[in-house]
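the sequence and its predicted three-dimensional model are supplied below.
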Amino acid sequence: MSDKVTFYTKAGCHLCDDARDMLDDIAAQKSFELTEIDIRKDLTLFEQYRYRIPVVVLNETIVAEGRIDYSDLANAFHI
């Protein structure tokens, strides 16, 4: 069964762009199902994550947010 990843982001967020690149790097090593969600499309999500994005959720658990370090993300995926 493939891991499920939810990525909370918004356009114009350079930390989000960096995190997305890291997810792409990880995807080259391990397969997962990615759902990317723009928090501006949902007021509840915007209020919840506006100061925390990017947020990476792996199988229902937040594994990284804000200034994400690649090694932390890789560890979460057991790479």
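All right, it came through fine.

when you work out contacts or count neighbours from here on, use the C-alpha atoms and nothing else.
OK.

so what touches the longest helix seen in the chain?
When the chain is parsed with DSSP state H, its longest helix is helix 14-27. The contact list for helix 14-27 (Cα atoms under 8 Å, 6 or more residues apart in numbering) reads T9, K10, I53, P54, G66, R67, I68, Y70, L73, A74.

another one to put next to it:
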Amino acid sequence: MSTEPRITLYSRPGCHLCDDARAVIERVCAEVGESYAEVSIDDDPALRERFGEEIPVTFVDGRQHDFWRVDERRLRAALARD
């Protein structure tokens, strides 16, 4: 398992799309041996301003990957790239 998470999920409490995205990310991470970090945009005004209504937003290896929904196939493909 990687020491640094390759995936970052920007979310907010009470967001049903965030719950769906988290479930996909957790499933994929468990299967491929990766980790992820979750950051609440409500804890940072700059993140709230940046992502606002686009949550959940996922980043892979520091680059924006998806917003609103996480496509499991695309996530797997992104993680397969080194």
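Cool, the structure landed. None of these values were measured; they are calculated from a predicted model.

quick revisit: Provide the aligned range in the second structure for the longest helix of the first structure.
Aligned by TM-score structural alignment, helix 14-27 of the first structure falls on residues 16-29 of the second structure.

from the contacts of helix 14-27 of the first structure, which single one is nearest K30 of the first structure?
A74 (10.0 Å; Cα to Cα).

just tell me what the closest one corresponds to in the second structure.
Taking TM-score structural alignment, the alignment pairs A74 of the first structure with R76 from the second structure.

quick check: closest non-adjacent residue to its match.
V28 (7.0 Å; Cα to Cα, 6 or more residues apart in numbering).

so how many other residues sit close to the one you found?
Residues within reach of V28 of the second structure, counting by other Cα atoms under 10 Å, total 18.

for the second structure, which segments count as helices?
Secondary structure of the second structure (DSSP H): helices at 16-32, 45-51, 72-80.

nothing else from me, thank you.
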